[in-house]
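Novice: With the sequence up front, the predicted model follows.
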Amino acid sequence: MGVTLSKGQKVDLTKSHPGLQNVVVGLGWDIGHHGSNFDLDASTFLLGQSGKVQSDQDFIFY
């Protein structure tokens, strides 16, 4: 199953697939041909059943 999101959109994978155990994430973007330098970052976090992050290990930044 593929999901395409735009800036600010979210997806709750547990509602759609309650037995989900693995997720593969790919990132892509088109900065156009503006001739400028860009610094692009991505981040994600894992929430426990409480709806909160359990530890610092649940944050991923690129």
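Specialist: Nice, I can see it.
Novice: Please count neighbours and contacts with C-alpha atoms only from this point.
Specialist: OK.
Novice: where does Pro60 fall, helix, sheet strand or coil?
Specialist: You called it Pro, but residue 60 is Ile. Under DSSP: H, G, I helix; E, B strand; the rest coil, Ile60 falls in the strand class.
Novice: Comparison target below:
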Amino acid sequence: AFFGIVSGILVGNLFSLLLNTGFILPWGWVIAGIIICSGVGLAAGIYPAMKAAKLNPIVALRYE
């Protein structure tokens, strides 16, 4: 994720230099994106973990 953020900023600055325009980085959108992605990642990880925690280990290993 960090590499994607840094490369996006660098490519944006490169294009702004080539096109002689200004590059504005909307930090509010960056922070909102990080918060949304973190929330989705947590939700996608917590649900299976809670479901697995309720299983009996012997029953779960029976299907391995």
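Specialist: Yep, it's here. Being a predicted model, the structure only gives us computed values, none of them experimental.
Novice: Now the TM-score, please.
Specialist: Once the chains are laid over each other, their TM-score by TM-score structural alignment, normalised by the length of structure 1 reads 0.29; 29 aligned residues with a C-alpha RMSD of 3.0 Å.
Novice: same for the helix or strand containing Thr44 of structure 1, what does it pack against?
Specialist: Per DSSP states H and E: Thr44 of structure 1 is located in strand 43-45. Judged by 3 or more C-alpha pairs under 8 Å, 6 or more residues apart in numbering; DSSP states H and E, strand 43-45 of structure 1 is in contact with strand 59-61.
Novice: which strands and helices sit next to the strand it packs on?
Specialist: Applying 3+ C-alpha pairs under 8 Å, 6+ apart, one finds that strand 59-61 of structure 1 makes contact with strand 43-45.
Novice: Thr44 of structure 1 versus the closest residue to Ser43 of structure 1 other than its chain neighbours, what's the distance?
Specialist: Nearest non-adjacent residue to Ser43 of structure 1, counting by C-alpha to C-alpha, 6 or more residues apart in numbering: Phe61, 4.3 Å away. Applying C-alpha to C-alpha, to the nearest Å, the value for Phe61 of structure 1 to Thr44 of structure 1 is 7 Å.
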